[in-house]
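Student: Sharing a model prediction with you, sequence too.
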Amino acid sequence: MADNIPNDQALSSKDLLIHHLELKNDYINDLAQAIDDHDDLKIYQLIGPLRYKAEITDSYKNKYGDHPFDLVKDQREEVAHFLSDNLIDYLAEKFPFFYYHEVSRGQFTVFFGNWWDRREFGTLDVLNVEFNFKADELDKLEQVLKIEDDKTINSDEIVKLSEENENLQNHLTDADKRSKKREELVKQQSELSDKGGLFESGKLKEERQDIANQIAELDKLDEVSGSAPQTIKDNQSKILALSKEDTTLGYEKDALTHTFKTFESFQNHVKRLYVDYLSSLIGKGSVKNNG
């Protein structure tokens, strides 16, 4: 803890210890009073003086040291829960597509949208006034906002899987034709064997090899057909999941562009959240008490 005594050397060890303890007591009393007044700005000043001084105003006078909130760190969850009321009210206006679930006291999960199959997008750090988004979810949102209007993030993969299923279905449809063709080739192979002998001609050997190659190719196609029904089923499940994701991302795209127009604007507002929110509290003093 920092202290305001001009010359510590002039104090006895007892007086210095008492001064530091009194300073800690003053801090706790100030924090308690700010909470009682629901003065959220004062609370944020007291729990993070260095950041407030650096990002809001350099003129802020901090008499309690750089990290005074460590004194009451066992109350962090309670303070976060208390501050969340007005912060989430503010966020509902600035980021109307985000919804919050308090998974434990003072700990919030962020969801994008209130529609079915919405995505869990990250967490809200109330004490630091920050979003902590999942990198992969944020990346998908950025991609869908930059993709062409006639496409989706998964459209190419859906086309690929659909074409694969069509080819596999053709394999199944042609199974009877291949069976008949194989019977014909086996018969031809047998007939050539009857013609052959110890000194069969080169032409006869080529014919026999050609037939063997055709039979081998039919066998490969039959192997594909054997696993085709399960592969088709798996691909259909993948297509359904990808289509659902495209639908969800489409909702997110519409919601975000309605508020921010571009992904870059959204990111800028996210980065400025601490400054914007605390600036909105300046001059308000006590704010709405939600309980």
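Tutor: That came through fine. Numbering: from 1, shown residues only.
Student: Please count neighbours and contacts with C-alpha atoms only from this point.
Tutor: Fine.
Student: now the strands: where do they sit in this structure?
Tutor: Under the criterion DSSP state E, the chain contains strands at 98-104, 107-112, 119-125, 130-133.
Student: can you list these in a markdown table and add mean neighbour count?
Tutor: As requested, those are exported to a markdown table (neighbours: other Cα atoms under 10 Å):
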| stretch | mean neighbour count |
| --- | --- |
| strand 98-104 | 14 |
| strand 107-112 | 20 |
| strand 119-125 | 19 |
| strand 130-133 | 16 |
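Student: Looking at the ones you listed, spot the one closest to Glu157.
Tutor: Nearest of the strands of the chain to Glu157, taken as Cα to Cα: strand 119-125 at 20.6 Å.
Student: this is the comparison structure:
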Amino acid sequence: MLAPVLVTLALLAQAPAAAPQAAQPAITLHVLALEAAGVPAHVVEFCQEHLYGELQRQGFTVLRADASGAERARARAVVVGELVLFPSGFRVTARARAADDGRVLAEHVTQNVPEQRLLDALTEAVNALAPQLRTRLAPAPVPLVAPAPQAERPLRKWAWIPAAGGAVLLGTGTAFLFQARSKQRELEAPQGSGEPVDGAAVASAGERAQTLSRVSYGLGGALVAAGAALYFLPVERLWGGGVSGPVRLQVAPGGVALSGVLP
């Protein structure tokens, strides 16, 4: 009889799990064509591809120099490289500017680079730019919201008292029920040659046992329901002004009903 009530109370007490957070998208960079002076075209082209690859290896989304206008609109920064040949060697420069206002976000310059170390110099430049770009282009941190403190449940520790009392009354009701059925069988049994049975007294005792059984079942069910409510539901709010409308406890032979509206 009380199983649906207890299952419903248990389901009401469960809280939904928190949804997992989505990963942050990669930062998009628009890489312009290398600016070169005194450098053969095939060297410039090879260094350009190397610059693309190193930025991608660092985890950036790279838009090539010939990207469309719609694609360039997604870029957070513009990266440009410079190769200038001097008598002492190459000057290798990598510079990143904000796509919205053109401010310099990061810059790295290496002087006197021999031709055989051009790719190494570009790699060093990308390694120097990458952490600065991640720091300056990272999305604004979302403030952490502290979880709401658990509501105090001082009455929960006493839930076993009405539950235990209800179990005792349910057992008592079962004993009275068996007694009432015994009296009914005594009335329905055929009369023998022994001492005659006082039918009125037996019937009265049976009715009394049946009444006591129903009362015990009703009170026991009410106490078990009260214990379950104390354990599973924040019933403290019922006395804290958080109920709209009266709270009613109805006991009937067929079950127990606890009514009230929580906010």
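Tutor: Nice, thanks for sending it over. Note that the structure is predicted; figures quoted are calculated from it, not measured.
Student: Got a TM-score for the pair?
Tutor: Laid over one another, the chains give 0.31 as their TM-score (TM-score structural alignment, normalised by the length of the second structure), with 131 aligned residues with a Cα RMSD of 5.5 Å.
Student: that older thread, as a markdown table, the strands of the first structure with distance to Leu281 of the first structure would be great.
Tutor: Formatted as a markdown table, these follow (distance: least, Cα to Cα, whole Å):
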| stretch | distance to Leu281 of the first structure |
| --- | --- |
| strand 98-104 | 21 |
| strand 107-112 | 22 |
| strand 119-125 | 18 |
| strand 130-133 | 16 |
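Student: buried stuff in stretch 84-94 of the first structure?
Tutor: Going by neighbour count (16 or more other Cα atoms under 10 Å), the buried part of stretch 84-94 of the first structure is 84, 86-88, 94.
Student: sorry, back to before: of the strands of the first structure, give the one that comes closest to Ile43 of the first structure.
Tutor: strand 119-125 (15.0 Å).
Student: show me where the stretch 51-200 of the first structure has helices.
Tutor: 76-94, 135-146, 155-173, 175-195 (DSSP state H, counting those that start in this stretch).
Student: export those helices to JSON lines and tack on distance to Asp210 of the first structure?
Tutor: Shown next, in JSON lines, are the helices of the stretch 51-200 of the first structure (distance: least, Cα to Cα, whole Å):
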{"stretch": "helix 76-94", "distance to Asp210 of the first structure": "72"}
{"stretch": "helix 135-146", "distance to Asp210 of the first structure": "51"}
{"stretch": "helix 155-173", "distance to Asp210 of the first structure": "22"}
{"stretch": "helix 175-195", "distance to Asp210 of the first structure": "10"}
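Student: ok, back up a step: quick check: which of the strands of the first structure is nearest to Leu204 of the first structure?
Tutor: strand 119-125 (66.4 Å).
Student: angle of the closest one against strand 98-104?
Tutor: If you take axes from the mean of the first three to the mean of the last three Cα atoms, to 10 degrees, strand 119-125 of the first structure sits at 60 degrees to strand 98-104.
Student: who are the neighbours of strand 119-125 of the first structure, in terms of helices and strands?
Tutor: strand 107-112, strand 130-133 (3 or more Cα pairs under 8 Å, 6 or more residues apart in numbering; DSSP states H and E).
Student: Now do the helices in the stretch 51-200 of the second structure.
Tutor: Using DSSP H, counting those that start in this stretch, helices in the stretch 51-200 of the second structure cover 69-72, 118-137, 160-188, 199-232.
Student: picking up where we left off before, dump the helices and strands packed on strand 119-125 of the first structure to JSON lines, plus distance to Asn29 of the first structure.
Tutor: Formatted as JSON lines, these follow (distance: least, Cα to Cα, whole Å):
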{"stretch": "strand 107-112", "distance to Asn29 of the first structure": "25"}
{"stretch": "strand 130-133", "distance to Asn29 of the first structure": "27"}
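Student: of all these, which lies closest to Lys253 of the first structure?
Tutor: strand 107-112 (10.6 Å).
Student: May I see the buried residues of stretch 180-187 of the second structure?
Tutor: Neighbour-count burial for stretch 180-187 of the second structure, counted by 16+ other Cα under 10 Å, picks out 180, 183-184, 186-187.
Student: typo on my end, it should be stretch 162-177 of the second structure
Tutor: Result for stretch 162-177 of the second structure [16+ other Cα under 10 Å]: buried residues 162-163, 165-177.
Student: need the contact list for the nearest residue to Leu168 of the first structure once chain neighbours are set aside.
Tutor: Nearest non-adjacent residue to Leu168 of the first structure, counting by Cα to Cα, 6 or more residues apart in numbering: Ala228, 5.7 Å away. Ala228 of the first structure makes contacts with 168-169, 171-172, as judged by Cα atoms under 8 Å, 6 or more residues apart in numbering.
Student: Which among the residues you listed count as buried?
Tutor: 168, 171-172.
Student: centroid residue for the first structure?
Tutor: Glu137 (2.6 Å; Cα atoms, centre = their mean).
Student: The closest residue to that one other than its chain neighbours: what's it in contact with?
Tutor: Using Cα to Cα, 6+ apart and skipping the chain neighbours, the partner closest in space to Glu137 of the first structure is Phe121 (6.2 Å). Phe121 of the first structure is in contact with 109-112, 133-134, 137-138, counting by Cα under 8 Å, 6+ apart.
Student: Just the closest of those residues to Ala32 of the first structure, please.
Tutor: Proximity of those to Ala32 of the first structure (Cα to Cα) peaks at Thr109, which lies at 27.2 Å.
Student: residues contacting the closest one?
Tutor: 100-103, 120-124.
Student: what separates the nearest residue to it once chain neighbours are set aside from Phe131 of the first structure, distance-wise?
Tutor: Residue nearest to Thr109 of the first structure in three dimensions, not counting chain neighbours: Thr123, with 4.4 Å by Cα to Cα, 6+ apart. As judged by Cα to Cα, to the nearest Å, Thr123 of the first structure and Phe131 of the first structure stand 6 Å apart.
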